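> okay, sequence plus prediction incoming.
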Amino acid sequence: MKKSSNRPKLLPLAICGSLTVFPVFGTLGGTVPGGTTPKTLFAFIPDVAEVPIAQDTSEPRELPLIDPNAEDPVDLEPQDWVDFEPQGVESASEDLKFEQVMEGAMSKNLSRRPLSEIISLVAEQFIGTPYVAGLLDKSPNETLVISLAGFDCVLFIETVLAIARGIAVRDYTYLGFSDRVEQQRYRDGKLTDYCSRLHYFSDWIDDNSKRGLLQNITPSLGGIPLNKTLNFMTEHRQSYPQLADDGNYNCIRQVEAKLKNVPLTYIPQDKISTLYDRLQPGDIIATATDIEGLDVSHTGLVYQSQDGKMGFIHASPSGQVTVSPDLQSYVQAVEGQIGIIVARPLDTRPERPDTLPSF
């Protein structure tokens, strides 16, 4: 097993409380064309802070016990599967959080659950985690940066999915977790440079679908075409520090040109509730937007509350990871959101425990 010195660096909360995987979700640094002052995406969706959140999910549910006598063939001790190299109080706290989630998953035999349930339980463990944007782009050189102390909306999804997939295959190592983050975040699963990052979420869905990690189920749900040209990044070049480099700029232009071949469909906001019986916990939700040149303005996961209602768990720009109790109501409450795109994570385990009863 590789030593902790080879693992991605966990930056202190004071520097990196969260990550921005896609710049359009976080702070747009610099100036936009025309000499205006720097903007954030909130300028395009000003009512985001007014979205209601659930009051009955402020604390995560305990990881469910499947069978106290069942054997889960894991013979690793905590010190064997979590490497510690504290870099300050915040970093040590993040390591502890990772350890706690994995210990809970091991002790409760969570690996024997369907992937959708694992995703839901992992997501709940981060309720209340702060929303902080813009930190993936702090370094001029593209590096794999991971934080459990705070998220933007896409970082929340990537973190939850990476941890859940590790639990599903009984890989409780931090190295395995970081490898899965890289696999999801970059084209063909490999970090090479700034342009290898999947900046547009429709590109993120398409690339991860090609590698069998998820399926875009929007067309099968009755999605209608989203006729847009994706060019938000190059049209706002001065808002992205890395695009000052001509190589990065030209590469992103090529990416945008190729995205013309990726079909975009979405479910209109007033049709969302009609599909509740076809959604499942852990489905990835991306909110389609009417912002010119942009496909998606926010992301999260389907959350089924204990009373059966279909909500939305997400890293909310209003402050923290939270649960909005009704998915359709949430989408309709935010200006600029016109509907949803739905992607379903695929369970790639050779033997999937789909027959286990739900918790």
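Great, that's in hand. A quick note: this is a predicted structure, and the numbers were derived from the prediction, not measured.
> when you work out contacts or count neighbours from here on, use the C-alpha atoms and nothing else.
OK.
> all helices of the protein, in order?
Under the criterion DSSP state H, the chain contains helices at 13-16, 78-81, 89-107, 115-124, 153-168, 174-185, 201-210, 232-235, 246-258, 327-333.
> ok, structure two:
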Amino acid sequence: MEILPFLYFIYANYYKELAASFFASSQAVTYPLVMNRRALFHLLAAATLPSFLRAAEHLPQSLTFIGEDKFDRIVAQALQENWRALPIGARITHAALAMAGTPYVGFTLEIHDHIESPSANFDGQDCWTFFEIALGLARMLAIRQDHYSPADLLRQIEITRYRHGTCQGGYLDRIHYLDEWFQDNQKRGHVRNITASLGKTVPLEGRRIDEMTVLWKSYRYLKNNPHLRSGMAQIETELQTRPFRYLPKDQVNRIEPQLQSGDIVGIVTHKPHVYCSHVGLIVRTEDGVSHFMHASQTHKRVLVDKALHAYLADFKSHAGIVVARPLE
């Protein structure tokens, strides 16, 4: 098959699948739903073939990518200091530290009323977007390139944020609960759940996982698309059938020496409707202390906080932790 007709076929079918979503939206963005071969030729002339194939941006970058100047500064620093040569945990840590001080902004994943798309915001982050952007930068930098664009980072975020690594424009494509994120990304070889290897875990019992459907008014997509709530409820019901074990917080001080910079730590909660209420990264300092780095609603910014066990002790609602180690 000739390459141009093949790419035209991909493009046409891609937009055919999205057409219904765009027409259903009251705030539909302007996209060409039909493209002839001449227009496709100009598209390919303006972008490299790999970028075209890996971009899964269903909304314009004015919505999906905020803070490009900061992204460019971090990438320039990474190239100058050769972060690529570092192991993934160190790359994650460098990227995370470069975002220290970023204001805390809740619900930064909720960027549209109807259409879902990979996104990144360097001007404001919540706990989930902070750790995912740091991980995405580390994964992106492992790919040898002389120049990195927002599309390169968005592709890496898509791989880890969405079920099976693909966003097709639907809200339910996204992984909404950290325990499923751990399971899905471990299954695909991106992380390893090391919780059980750290110490004696205990099961979390008598808890429903239904935050999204109970608090649907807090989520822009669920509020504007009532039909999504039944699908979300099905996802939650299935998640509740999976066993969930965690390390109680009274064990954390003892196991902290086993943690590494870049480890992803989910904070297990006593609160109802969810298993993990927060997430962040481990940053081991030169004195060997495993600090918790996160986008903090309390401190209103991204920061390197106390040692992990001390951070857990500050909140009665914190029950313990689960830990995933990123893999190359």
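Yes, it's here. Everything quoted here is computed from the prediction, not taken from an experiment.
> okay if I get the helices of the first structure as JSON lines plus mean neighbour count and distance to residue 39 of the first structure?
Shown next, in JSON lines, are those (neighbours: other CA atoms under 10 Å; distance: least, CA to CA, whole Å):
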{"stretch": "helix 13-16", "mean neighbour count": "15", "distance to residue 39 of the first structure": "20"}
{"stretch": "helix 78-81", "mean neighbour count": "13", "distance to residue 39 of the first structure": "42"}
{"stretch": "helix 89-107", "mean neighbour count": "18", "distance to residue 39 of the first structure": "29"}
{"stretch": "helix 115-124", "mean neighbour count": "24", "distance to residue 39 of the first structure": "30"}
{"stretch": "helix 153-168", "mean neighbour count": "25", "distance to residue 39 of the first structure": "18"}
{"stretch": "helix 174-185", "mean neighbour count": "21", "distance to residue 39 of the first structure": "24"}
{"stretch": "helix 201-210", "mean neighbour count": "19", "distance to residue 39 of the first structure": "20"}
{"stretch": "helix 232-235", "mean neighbour count": "17", "distance to residue 39 of the first structure": "13"}
{"stretch": "helix 246-258", "mean neighbour count": "16", "distance to residue 39 of the first structure": "20"}
{"stretch": "helix 327-333", "mean neighbour count": "20", "distance to residue 39 of the first structure": "22"}
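> which stretch among the ones you listed comes nearest residue 273 of the first structure?
Residue 273 of the first structure lies closest, by CA to CA, to one member of the helices of the first structure: helix 327-333, at 6.0 Å.
> that closest one vs the second structure, mean deviation?
Taken over the aligned residues, the distance from helix 327-333 of the first structure to the second structure averages 0.8 Å (mean CA distance after the TM-score superposition for the first structure).
> for the second structure, what's the longest helix?
Under DSSP H, the helix in the second structure containing the largest number of residues is helix 3-24.
> list the buried ones in the helix or strand just after that one?
For helix 3-24 of the second structure, the following helix or strand on the C-terminal side (DSSP states H and E) is helix 37-46. Neighbour-count burial for helix 37-46 of the second structure flags residue 40 (criterion: 16 or more other CA atoms under 10 Å).
> next, the angle from helix 37-46 of the second structure to helix 3-24.
Computed by axes from the mean of the first three to the mean of the last three CA atoms, to 10 degrees, the angle separating helix 37-46 of the second structure from helix 3-24 equals 100 degrees.
> please name the nearest non-neighbouring residue to the most centrally placed residue in the first structure.
Computing the C-alpha centroid of the first structure and ranking residues by CA atoms, centre = their mean puts residue 157 first, at 1.8 Å. By the measure of CA to CA, 6 or more residues apart in numbering, the closest residue to residue 157 of the first structure outside its immediate chain neighbours is residue 300, 6.4 Å from it.
> residue 286 is in contact with the one you found, correct?
Yes - between residue 300 of the first structure and residue 286 there is a contact at 6.6 Å, judged by CA atoms under 8 Å.
> pull the number of nearby residues for the residue of the first structure sitting at the aligned position of residue 302 of the second structure.
Using TM-score structural alignment as the criterion, residue 302 of the second structure maps onto residue 321 of the first structure. Residues contacting residue 321 of the first structure under the criterion other CA atoms under 10 Å number 27.
> cross-check the contact I'm expecting between residue 321 of the first structure and residue 301.
No - contact between residue 321 of the first structure and residue 301 fails when scored by CA under 8 Å: they sit 11.1 Å apart.
> any common contacting residues for those two?
313, 314 (CA atoms under 8 Å, 6 or more residues apart in numbering).
> quick one: contacts for the corresponding residue of the second structure for residue 208 of the first structure?
In the second structure, residue 208 of the first structure lines up with residue 185, judged by TM-score structural alignment. The contact partners of residue 185 of the second structure, by CA under 8 Å, 6+ apart, come to 160, 191.
> which residues does the aligned partner of residue 134 of the first structure in the second structure contact?
Residue 134 of the first structure maps onto residue 107 in the second structure, with residues paired by TM-score structural alignment. Applying CA under 8 Å, 6+ apart to residue 107 of the second structure gives the contacts 126, 219.
> go again using 10 Å as the cut-off
Each residue near residue 107 of the second structure by CA atoms under 10 Å, 6 or more residues apart in numbering is listed here: 124, 125, 126, 127, 128, 129, 218, 219, 220.
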